[in-house]
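**Student:** No sequence on hand, only this structure:
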């Protein structure tokens, strides 16, 4: 009985030793497996050198070269509106007429008095030349004639004020009055603007004043025509700097064929500088944005702890500059020709192993033209 017990104990110990040996082998095999993550597949492109003209960006507002809101110069009732909203008019065209019935009657009476005064003056002059009347009577006749002529001129001017005429060639806006409406002096009636050319009013910081001059080229972009770039020329620079903002006002003039642009439009202004400076540029997709600093990943050969060479990435912090289309200018240590990662940046860290696959590349053009699909 005791012998059977010893055999059972020996068998149990043998089984435990056998299981321990198997487990030890499994642990050894797992330890031999490398736990290094596989290289990340990335796309790369060499950093390039570009000679970009420096530009100064600002926002502005379009304004008419000539533009007014015509107002009444006298009280009265509107009897005719000769210019519909949106029509083109010439300088001197009558746009609105007010009732002049009373003034016309007064003018007829004044003209009759002026005619009588002229007859009396000529008679008095003839008598005075023949010494048949006194100098005082001649002076009275002369003064009466001048007074009558002045009265006629005053009434004629009053009637003319009740005919609102276009002061220049332009286009009428939406009228603010109607026929039969009584208006007071100074009341706005209709806008008139000349739109064959327009001003672009914008401002720049005072430190940029040496970089801008009369005759300099300005690029204009408006939201109404996002695919069209308009050209303007700087024509005026304000004589003083705004004490509140420390900005200086600048005015550029641009042609407006077809009157496609309208006063009051918002505009993005790009002032082209004269000198082009070489800059290192990379695609915008190569930038890893972070609150502690922006960076790019440069692909280069590295060595691990065992001295084995592999292809890895070095995180290079950069300072961002101007942007042109898909490209961004950078500074801060990146050199032209270095291979930077353009796809898969978000999953990288400094020293990570990578595998380059440039089968598919993101766009990298300074003047991209995406299709409207």
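**Tutor:** Looks like it arrived, so ask away. Source: prediction; values computed, not measured.

**Student:** From here on, just use CA atoms for contacts and neighbour counts.
**Tutor:** OK.

**Student:** Residue 174 contacts residue 190, correct?
**Tutor:** Yes - under the criterion of Cα atoms under 8 Å, residue 174 makes contact with residue 190 at 6.4 Å.

**Student:** who's more crowded, these two?
**Tutor:** When residue 174 and residue 190 are compared for neighbours, residue 190 comes out ahead with 21 against 14, by other Cα atoms under 10 Å.

**Student:** try it against this one:
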């Protein structure tokens, strides 16, 4: 009986040991398979720093010169000479065009002659006054000596006063002649149309021989030193912009060049 129990216990123990070994082997294979089959993903790390996140707004606009001037004549007349064309660079004060000044030249010559006549008349009046003043002094001496009467002395004084008035009138006529001559000289100078600023000729509107007036543009001068880009920004992006915001401008003609700029004005009106 004891032998049977011992054998039975031994069988149970062997069976248990076998089961334990089997389970241990299975766990080892499972653990090994788990270590071989599981691979961790590769993770790249970077140092976190505090900074400013910027969002760019890309828009399309038109480029134009910040300053441009339409050059117009100050007088009506015929264009006799036009010295510039589109693309020419000009300096401030440079002669651009010239109007016909033949009639004004004649008027200037007549005014110069009138001035000479007025100056001669003034000189004559001055000489007459000088003679009368000398005669008045002589008459005073004669009156004190009792040679002439007071009436004769008064007549001489009256003649002096009249001569002095005539001299003043002659002097005024000289000043008037000078003013007329100066005005004609200014008008003649205005037939020379000069550049009001340094820049590049952007447009040319007339040719030699054309009749122009003070409302007729001759050329347009552009100041290309500073350019302005006019852009239309969608309303949803407008909040990202403010005066002073830096901008980078790219021009189709030179796409590889970046021009630095900034926002200088934001219109309060919405399209």
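**Tutor:** It's in. What you see is a predicted model; the values in this text were computed from it and never measured.

**Student:** Any idea what the TM-score comes out to?
**Tutor:** TM-score for the superposed chains, counting by TM-score structural alignment, normalised by the length of structure 2: 0.61, backed by 196 aligned residues with a Cα RMSD of 3.3 Å.

**Student:** Which parts of the stretch 151-271 of structure 2 are strands?
**Tutor:** 192-194, 199-204, 211-212, 219-231, 246-251, 254-262 (DSSP state E, counting those that start in this stretch).

**Student:** Superposed on structure 1, what's the mean shift for the fifth one?
**Tutor:** Comparison of strand 246-251 of structure 2 with structure 1 after fitting gives an average deviation of 1.6 Å (mean Cα distance after the TM-score superposition for structure 1).

**Student:** looking at structure 1, where would I find the counterpart of that strand?
**Tutor:** Mapped onto structure 1 using TM-score structural alignment, strand 246-251 of structure 2 spans residues 217-222.

**Student:** Turn the strands of the stretch 151-271 of structure 2 into CSV, including distance to residue 170 of structure 2.
**Tutor:** Below are those laid out as CSV (distance: least, Cα to Cα, whole Å):
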stretch, distance to residue 170 of structure 2
strand 192-194, 34
strand 199-204, 49
strand 211-212, 40
strand 219-231, 46
strand 246-251, 69
strand 254-262, 65
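
**Student:** Would you tell me which of those strands gets closest to residue 176 of structure 2?
**Tutor:** Of all the strands of the stretch 151-271 of structure 2, strand 192-194 sits nearest to residue 176 of structure 2, with 25.3 Å by Cα to Cα.

**Student:** Please work out which residues of structure 1 line up with the closest one.
**Tutor:** Taking TM-score structural alignment, strand 192-194 of structure 2 hits residues 163-165 over in structure 1.

**Student:** Determine how far the matching stretch lies from the middle of the whole chain.
**Tutor:** Distance of stretch 163-165 of structure 1 from the chain centroid (Cα atoms, centre = their mean, to the nearest Å) equals 36 Å.

**Student:** cool, stretch 48-59 of structure 1 as well?
**Tutor:** 17 Å.

**Student:** Could you do stretch 88-105 of structure 1 as well?
**Tutor:** 40 Å.

**Student:** Need the contact partners of that stretch.
**Tutor:** Here stretch 88-105 of structure 1 makes contact (Cα atoms under 8 Å, 6 or more residues apart in numbering) with 76-83, 155, 158-159, 162-172.

**Student:** Go through that stretch and flag the buried ones.
**Tutor:** Neighbour counts over stretch 88-105 of structure 1 (16 or more other Cα atoms under 10 Å) mark 89, 93-100 as buried.

**Student:** For residue 213 of structure 1, state which of those is nearest.
**Tutor:** The closest of these, once distances to residue 213 of structure 1 are taken by Cα to Cα, is residue 89, at 35.6 Å.

**Student:** Please confirm that residue 111 of structure 2 is located within a strand.
**Tutor:** No - judged by DSSP: H, G, I helix; E, B strand; the rest coil, residue 111 of structure 2 forms no part of a strand; its state is helix.

**Student:** Good, we can wrap up now.
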